[in-house]
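Novice: okay, here's the prediction I keep looking at, along with the sequence it came from:
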Amino acid sequence: MMRIFLFLATNLAIILVASVTLSLLGLGGIHDGQGGMNLPALLVFCAIIGFAGSFISLFMSKWLAKRGTGTRIIEKPQNRQEQWLMDTVAELAREAGIGMPEVGIFPSRASNAFATGWNRNNSLVAVSDGMLQRFSPQEVRAVMAHEIGHVANGDMVTLTLIQGVVNTFVMFFARIIGNFVDRAVFKNDSGRPGLGYFIATIFAEIILGILAMIIVMWFSRQREFRADAAAAQLTGAGGMIAALERLRAEQGIPVEMPGELKAFGINANMKNGLAGLLMSHPPLEQRIEALRRGSFR
């Protein structure tokens, strides 16, 4: 129930902000009353909604991550393992030149970890208890370095901006297509959008959204190579290769991460072919080979 409430409240807030901003800019409706569209107003409207959604998600990312994964933040280490984890993250963060992140452990038998947060000095890194149980300290340290690399590289903000741009153009072109179909196919000459407009816009958003997701996921995969490179610089390539080899050996274990956090984890169930275009992570074999060649893209 709370999840539905937050979803509706967030979308209502976006709509209100978009309406107020359009009024302040003196822009009228996106339809000109004669069957055409006010393209400047439409572009601004789409940009506001597209970027607002992305940035709201970014600013709420830590809150959502903690609740979505059941992450327990280590406020005061309760045992030697937690103390070691805190000390390791503190050392890596200092070497990477970022503020000390919050450190957490989330319940999952799968070996995984993630980083999120809206800036370099206000982030969260977390590791699954399954990874802590099965990985060696050297491998866990390399994984933490990978996540610190995401934070230091500003990957969360970069993906937010990319997502905002693609959101904007998906909405923009979907509405242009919807207006064209409404007039040309449904023969709507009323000057106002009809049923055909809304139906065509929805279908266009679905198709364009899939194409846009391919672009976003390509950037996400390149970001993984950069985070691996950061880990290699912080801990040595050997530790990162060993961690990835261990992940490859455990690929049969499902990756239990909420959909919105998969792009921020170190591990994801990779696929080949067309489905691979929609994966947030490149195949482990490619990442291992890049580290061995020293070519981190």
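Specialist: It's in. Fair warning: this is a prediction, and the values are worked out from it, not measured in the lab. Numbers count the residues shown, from 1 in each chain.
Novice: only C-alpha atoms from now on, for both contacts and neighbour counts.
Specialist: Will do.
Novice: strands of the stretch 1-150 of the chain, residue ranges please.
Specialist: Taking DSSP state E, counting those that start in this stretch to define them, one finds strands in the stretch 1-150 of the chain at 72-73, 102-106, 113-119, 122-128.
Novice: ok, structure two:
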Amino acid sequence: MLRIGLFLLTNLAIMIVAGVVINLLGVGKFISHGQLNLQSLFIFCAVFGFTGSFISLFISKWMAKRSMGVELIENPRNADERWLVDTVAELAQKAGIKMPEVGVFPAEESNAFATGWNRNDALVAVSLGLLQRFERDEVRAVLAHEIGHVANGDMVTLSLIQGIVNTFVMFFARIVGFAIDKALQGGRDNESSGPGIGYYVGSFVAEIIFGILASMIVAAFSRYREYRADEAGAHLADRNAMIRALQRLQLESGQTSMPASMQAFGIAGGMGRLFASHPPLEERIQALRNGHNNPDSLRQSLS
């Protein structure tokens, strides 16, 4: 229920903010006198596309803490928590970013994630299951992987990519819907009323189709960023430990209950490789092994 409530709250915020911006820009009406104003339509779609993406980015830490039940370690209560905070601080300094917030979430699955709206205001969290079953050098490698995501600016970059694809999905879907509506009307300009049912149905179906195609683009970029974060983890911590951490994941269940947007270290879901946000573990391990003798890996990964 909490996740549903947060989802509804986020979408309400998107609708309010986008509605205000659209009214201020005066682009809410992009079909007039039977004609489609492409400029107004594109601005309309961009406002909605980027508003959703950036609101989600700006509240990502807040959402993560509540939806995942993250307990922040502000004052370490024991040696394990002190080690966790000190390790994140060391890795963050090595990567050239400010100290992220550090937290633990109650999950049996071995997983971790990083989130936050910029590289100097981030959250790094690990599951209790990972802390209990992984060796310390492996946990350190996982933390380095997450720090790599933060240092590479992956959260912001993925939000930009998502905003772009959202914009073009909405834009082309509405063009298709308008064309279908015109075809159903026999090409006549209907100046007395707004678009017909063909526009709404056509736009809806086209948006689903284009959305599926766009999700492949976002997923492909996400997989690329995972390789970079693995390489960052290998250099900030230890390459062999990074490999062992991935190998340990292979021995455990691949499914997690974590939202896809927060599965920064986990195994990809079962929707097929084109839609997977993470590469197969065996390919990630092989990539780390192949990059062992690459002296420029760290510079490229954290650039």
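Specialist: Here it is on my side, so go on. All values reported here derive from a predicted model rather than from experimental measurement.
Novice: superpose the two chains and report the TM-score.
Specialist: In this superposition the chains share a TM-score of 0.92, using TM-score structural alignment, normalised by the length of the first structure; 288 aligned residues with a Cα RMSD of 1.8 Å.
Novice: could you dump the strands of the stretch 1-150 of the first structure to a markdown table with distance to residue 271 of the first structure and mean neighbour count?
Specialist: Compiled in a markdown table, the strands of the stretch 1-150 of the first structure are given as follows (distance: least, Cα to Cα, whole Å; neighbours: other Cα atoms under 10 Å):
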| stretch | distance to residue 271 of the first structure | mean neighbour count |
| --- | --- | --- |
| strand 72-73 | 31 | 15 |
| strand 102-106 | 25 | 22 |
| strand 113-119 | 20 | 25 |
| strand 122-128 | 23 | 23 |
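Novice: which among those strands is found nearest to residue 17 of the first structure?
Specialist: When the strands of the stretch 1-150 of the first structure are ranked by distance to residue 17 of the first structure, counting by Cα to Cα, first place goes to strand 113-119 at 20.6 Å.
Novice: the closest one vs the second structure, average offset?
Specialist: Relative to the matching residues in the second structure, strand 113-119 of the first structure has an average distance of 0.3 Å after the fit, by mean Cα distance after the TM-score superposition for the first structure.
Novice: same deal with stretch 222-233 of the first structure?
Specialist: After superposition onto the second structure, stretch 222-233 of the first structure lies on average 0.5 Å away from the residues it aligns with, using mean Cα distance after the TM-score superposition for the first structure.
Novice: pull up the aligned stretch in the second structure for that stretch.
Specialist: Taken onto the second structure by TM-score structural alignment, stretch 222-233 of the first structure occupies residues 224-235 there.
Novice: ok, residue 267 of the second structure touching residue 255?
Specialist: Yes. A contact is recorded between residue 267 of the second structure and residue 255 when judged using Cα atoms under 8 Å, the distance being 6.9 Å.
Novice: between these two, which is the more surrounded one?
Specialist: Set side by side, residue 267 of the second structure and residue 255 give different neighbour counts by other Cα atoms under 10 Å, the larger being at residue 267 (23 against 12).
Novice: pull the residues that contact the match of stretch 222-233 of the first structure.
Specialist: Among residues not part of stretch 224-235 of the second structure, those counted as contacts by Cα atoms under 8 Å, 6 or more residues apart in numbering are 141-149, 152, 154, 239-242, 264, 278-279, 284, 287-288, 291, 297-298, 301-302.
Novice: what do you get for stretch 142-158 of the first structure?
Specialist: For stretch 142-158 of the first structure, the surrounding residues in contact (Cα under 8 Å, 6+ apart) are 58, 89, 92-93, 96-98, 113-120, 123, 125, 127, 223, 226-232, 234-235, 239-240, 243, 265-266.
Novice: how much space separates the nearest residue to residue 92 of the first structure once chain neighbours are set aside from residue 113 of the first structure?
Specialist: Beyond its immediate neighbours in the sequence, the residue positioned closest to residue 92 of the first structure (Cα to Cα, 6 or more residues apart in numbering) is residue 145, lying 6.3 Å away. Taking Cα to Cα, to the nearest Å as the criterion, residue 145 of the first structure is separated from residue 113 of the first structure by 11 Å.
Novice: before we move on, what about residue 164 of the first structure?
Specialist: Shown here: residue 164 of the first structure relative to residue 113 of the first structure, a distance of 25 Å by Cα to Cα.
Novice: quick one, which of the contacts of stretch 224-235 of the second structure are buried?
Specialist: Of the members of those, the ones counted as buried by neighbours, 16 or more other Cα atoms under 10 Å, are 141-149, 152, 154, 239-242, 264, 278-279, 284, 288, 297-298, 301-302.
Novice: what about the equivalent of residue 107 of the first structure over in the second structure, distance to residue 129 of the second structure?
Specialist: Under the alignment by TM-score structural alignment, residue 107 of the first structure pairs with residue 106 in the second structure. In this structure, residue 106 of the second structure and residue 129 of the second structure are 8 Å apart, going by Cα to Cα.
Novice: between the two, which is the more surrounded one?
Specialist: residue 129 (17 against 13).
Novice: what sits against the residue nearest to the more buried one when sequence neighbours are not counted?
Specialist: Nearest-residue entry for residue 129 of the second structure: residue 108, 4.3 Å, with adjacent residues in sequence omitted and distances by Cα to Cα, 6+ apart. Under the criterion of Cα under 8 Å, 6+ apart, the contact partners of residue 108 of the second structure comprise 127, 128, 129, 130.
Novice: could I get those in JSON lines, plus columns for distance to residue 1 of the second structure?
Specialist: Converted to JSON lines, these look like this (distance: Cα to Cα, whole Å):
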{"residue": "127", "distance to residue 1 of the second structure": "21"}
{"residue": "128", "distance to residue 1 of the second structure": "23"}
{"residue": "129", "distance to residue 1 of the second structure": "24"}
{"residue": "130", "distance to residue 1 of the second structure": "26"}
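Novice: right, I'll leave it there.
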